[in-house]
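# sequence first, predicted coordinates after that:
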Amino acid sequence: MRNLLKSLVGATLMFAAFSSPAEGVTGPVRLITLDPGHFHASLVQKFMYEGVDPAVHVYAPQGDDVLEHMKRIEGFNKRADQPTRWRTEIYTGPDYLPRMLKDRAGNVVVISGNNAQKAEYILSSMQAGFNVLADKPMAITPPDLEKLKQAFALAEQKGTLLYDIMTERFEITSILQRELSQRAELFGTLQKGTPADPAIRKESVHHFSKIVAGSPLKRPQWFFDVRQQGEGLVDVTTHLVDLVQWQAFPEQTLEPEDAKVLSAKHSRTPITLAQFKKTTGAAAFPDFLKSDVQNGVLNVYANGEFTYRLRDVHALVSVKWDFEAPAGGGDTHFSVMRGTKASLTIQQGAAQQFKPVLYIEGTKDEAAVRSAIESLQSKYPGVGVRRDGARWAVTVPDKYNVGHEAHFAQVTENFLKYLRSGKLPAWEVPNMLTKYSTIMQAYQLSRAD
């Protein structure tokens, strides 16, 4: 394994000194990747960044996870269009975590992998004084949330940053939905809704079998174990709850007590052995999944839904996992925000050719529609609108549709900006804690029946 990994990476690199960001990082940013079991870890490195050292240190246990990660990094380095220049030094000893903490080979730890250990990885990194850029979810159980609270307290004490990767904030239709919801002449004000008829609905459909960076994605076997990956109720919902907060209360500080989960449920997605083999390469279900197998079919608690009240606004979030998308399709997102004058709806089905489209619904005031679209031109030139029956479809130039994988670079660029200034926006940390607290409420309530 070690020799094979060495064949995939560049020359051995000298370790770099760790620098504290108490007043912002002024020198090069040096990345450390810790136990990269999820493909999101590699997407952080899909592009190069100004001021980021191309030398990256990886600390991980031996196994397929780190090997697959390095194949993706090498693929980025060797592609014809915009090849990257990453050089990697790998340590795969059984003491990879204490070794990482001791070596101090960089100043930012990127964490995206097995979520059963993520909260501990984050807390250990913060105790050692590192900055952390963590993939979602940062917590999958209530005990994880307690570790996360400790980690944020340490970040404040040490002057370091802890940030999770919220890519959906960079999807153009979500951005425009947020912008238009703040145009009172068009949208009015956000309705309050009720538990039975929420003012905000966000629904996401994901797939176990998919294409990433142009190739079929090989999933780790543990990805199908909710004790390691986390249930759908605590995973993808991080994006949905984040969007509710970000859109309904833009740049406002929220507290955990602002959110009250009213109902929650979870359900399973069946996975056949043939499907499992297609995505993992494994010929049999591993022992740690045997308790989830019935009549030869693996049942994964990948689906979840909950309704909650955030301050005085009612919202519903829902996530569903299917094995694979229909022909020509992919992961999909549905979202509606209901205002007193109009509703803003994102749809991404077959009628939209599986591409997200934002619609303005429930208004006959064409002047208000066109005025609102005109007000976007200074920030998003070229955005337009067209009639679509009784509603309006917002038209978006191709330059804004960069795709999900490119959103990881946008999040990272944002994080680097914060890193150099030495601080996050004042609302980010309390809102991250509110987000995970909300999700943990749903997690517990879904088990109450």
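That came through, no problem. Source: prediction; values computed, not measured.

# C-alpha only now, for contacts and for neighbours.
Fine.

# quick check: buried residues in the helix or strand containing Val319?
Val319 is located in strand 313-324, with elements delineated by DSSP states H and E. For strand 313-324, burial by neighbour count (16 or more other CA atoms under 10 Å) applies to Val313, His314, Ala315, Leu316, Val317, Ser318, Val319, Lys320, Trp321, Asp322, Phe323.

# helix or strand next in line after that strand, which one?
strand 332-338.

# against that first model, consider the following:
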Amino acid sequence: MAYRDEKLSEEKVFKDPVHRYIHVRDRVIWDLVGTAEFQRLRRVKQLGTSYLTFHGAEHSRFNHSLGVYEIVRRIIENFKDRPNWDGDERLLCLSAALLHDLGHGPFSHSFEKVFKLDHEEFTQAILLGDTEVNEVLRRVDEGFPKKVADVINKTYQNKLVVSLISSQIDADRMDYLQRDAYFTGVSYGHFDMERILRVMRPMEDQVVIKESGMHAVEDYIMSRYQMYWQVYFHPVTRSAEVILTKILHRAKELYESNYEFKLKPTHFLSFFTGAPTLSEYLALDEMVTMYYFQTWMEEEDPVLSDLCNRFVNRRLFKYIEFNPNSQMKEWMELYKLFNKAGLNPDYYLVVDSSSDLPYDFYRPGEEEERLPIHLLQPNQELRELSRLSDIVESISGKKRTDHKLYIPLDRLQEMSSRSKTKKRIMEILYG
């Protein structure tokens, strides 16, 4: 029997709090789960710094990746014997679903911003490079790693396959909304996934939804909207991300100024110089990163030491509403006052902005073209979701942005009550 068709002697299952059970029968999938690169995802949190806001949010990219695999497995099971579905794409879909987040680094997006990295590029490198994952995929056939990479990179020729993992209603979103809601303890991310899976239909270029499932899709989109503003963009989580980002910036700045660290930051050196190899990238997970943060709490540099202490012991910055577009004069004055007060404004005066576009229709030619969700009519015609749903139409194409100013209020409060600098800072911040 060919390796691609090989089944385990008995089905393996993972107990899962969201999907109850995750089923694995394919030898290829089981072998991929056992690779070092996939096991590394246990050491990367799914929600980055959100555990400092929601104490249950300790789940990992490993949990989520298995969940996306399970949803795709169930979708394919429903597609079996339907028109437009090619059963030969099954293993490709399952592999891409399982491996789609393989390249995430510690604390994911915050880490990427500081070092100007792209986790998707590292996902491609893991799939195509000298890795255990690549070795397993090549056992299917020599071109299989490239096919999986193309699906994740959204360049695979069969757009239906791509849409299962990357679209406005894909397995990735359906898992993280429910999983993140479960582990943060909120109710916003819940929707009727069972109903959505039942009304999904494969078309030539994408998955569509039977019109009778429109209300389940409305619920899904509103769940996503609420999760972004109540969980993903929570201001306390953003405060932790600000401090995390500033720690990494400070460590890089100190390295570039030839500062003598008490413990040489070996795992970060290639990131400071901007050229990490794949093996160096994979060696830096959140366990290693937190070890350095705890070590840096004892550094001589007061900024690095203080920031690490804040992050490790959850002594976060406070925040106020602040729009840099309309309050530039106040920002410039605060910058000078912070310097005068001995608080480096590059590290202790931070504006953070978050924005989200919950649903969009097709806008050809734009940088990120979003394929809309289509509803399949009884006469087999397709209608774009917002044309039929008043709820979705009301939020379509509407980008919401939120600005916050983050400051170490405790340090300001420690200043003498007679300080004119402190008084003026407080006037600007709180009126």
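Arrived safely, thanks for sending. On a predicted model such as this, the values are computed, not experimentally measured, just so you know.

# quick TM-score on the pair, please.
TM-score of the superposed chains, computed with TM-score structural alignment, normalised by the length of the second structure, equals 0.26; 193 aligned residues with a CA RMSD of 7.5 Å.

# gap between Lys404 of the second structure and Glu427 of the second structure?
According to CA to CA, to the nearest Å, Lys404 of the second structure and Glu427 of the second structure sit 17 Å apart.

# between the two, which is the more surrounded one?
For Lys404 of the second structure versus Glu427, neighbours defined as other CA atoms under 10 Å are more numerous around Lys404 (20 against 10).

# following the helix or strand hosting that one, which helix or strand shows up next?
Per DSSP H and E, Lys404 of the second structure falls inside strand 400-407. For strand 400-407 of the second structure, the following helix or strand on the C-terminal side (DSSP H and E) is helix 409-414.

# pull out the buried positions in the next helix or strand after that next one.
For helix 409-414 of the second structure, the succeeding helix or strand toward the C-terminus, using DSSP H and E, is helix 420-430. Within helix 420-430 of the second structure, the residues scored as buried using 16+ other CA under 10 Å are Thr421, Lys422, Ile425, Leu429.

# closest to Gln39 of the second structure among these?
Leu429 (46.0 Å; CA to CA).

# skip the chain neighbours and tell me the closest residue to that closest one.
Counting by CA to CA, 6 or more residues apart in numbering, Ile320 is the residue found nearest to Leu429 of the second structure once chain neighbours are left out, at 7.5 Å.

# and the gap between the one you found and Pro235 of the second structure?
Counting by CA to CA - Ile320 of the second structure and Pro235 of the second structure are separated by 10 Å.

# what's the helix or strand hosting Ser42 of the first structure packed up against?
Applying DSSP H and E as the criterion places Ser42 of the first structure in helix 40-43. Packing contacts for helix 40-43 of the first structure, counted by 3 or more CA pairs under 8 Å, 6 or more residues apart in numbering; DSSP states H and E, involve helix 64-78, helix 404-421.

# give the other helices and strands that the first one contacts.
Using 3+ CA pairs under 8 Å, 6+ apart as the contact criterion, the secondary-structure elements in contact with helix 64-78 of the first structure are helix 2-8, helix 40-43.

# next, the buried residues of that helix.
Under 16+ other CA under 10 Å, the buried positions of helix 64-78 of the first structure are Asp65, Val66, Leu67, Glu68, His69, Met70, Arg72, Ile73, Glu74, Gly75, Phe76, Asn77.

# do the longest one as well
For helix 404-421 of the first structure, the buried set under the neighbour-count rule, 16+ other CA under 10 Å, comprises Ala406, His407, Phe408, Ala409, Gln410, Val411, Thr412, Phe415, Leu416, Tyr418, Leu419, Arg420.

# cool, and stretch 174-185 of the first structure?
Ser174, Leu176, Gln177, Arg178, Glu179, Leu180, Ser181, Gln182, Arg183, Ala184, Glu185.

# nearest to Phe208 of the first structure among those?
Ser174 (23.8 Å).

# from Gln157 of the first structure, how far out is the closest one?
For Ser174 of the first structure, the distance to Gln157 of the first structure - CA to CA - is 34 Å.

# go on, Ser267 of the first structure?
40 Å.

# likewise Ala368 of the first structure?
Distance from Ala368 of the first structure to Gln157 of the first structure, by CA to CA: 48 Å.

# neighbour count: these two, which is higher?
Ala368 (16 against 12).

# does the more buried one touch Glu185 like I think?
Yes. Using CA atoms under 8 Å, Ala368 of the first structure is in contact with Glu185, at 6.1 Å.

# quick one on the thing from earlier: any chance of CSV for the helices and strands packed on helix 40-43 of the first structure, columns distance to Lys277 of the first structure?
Formatted as CSV, those follow (distance: least, CA to CA, whole Å):
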stretch, distance to Lys277 of the first structure
helix 64-78, 15
helix 404-421, 25
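
# nearest to Lys147 of the first structure, out of these?
Lys147 of the first structure sits nearest to helix 404-421 of all those, at 21.8 Å, using CA to CA.

# show me what the very next helix or strand once past the closest one is packed against.
Using DSSP H and E, the helix or strand that follows helix 404-421 of the first structure in sequence is helix 428-446. Applying 3+ CA pairs under 8 Å, 6+ apart, one finds that helix 428-446 of the first structure contacts helix 142-158, helix 237-248, strand 259-272.

# give me whichever of these is most buried.
Ranked by mean neighbour count, these are led by helix 237-248 with a mean of 22 (mean count of other CA atoms under 10 Å).
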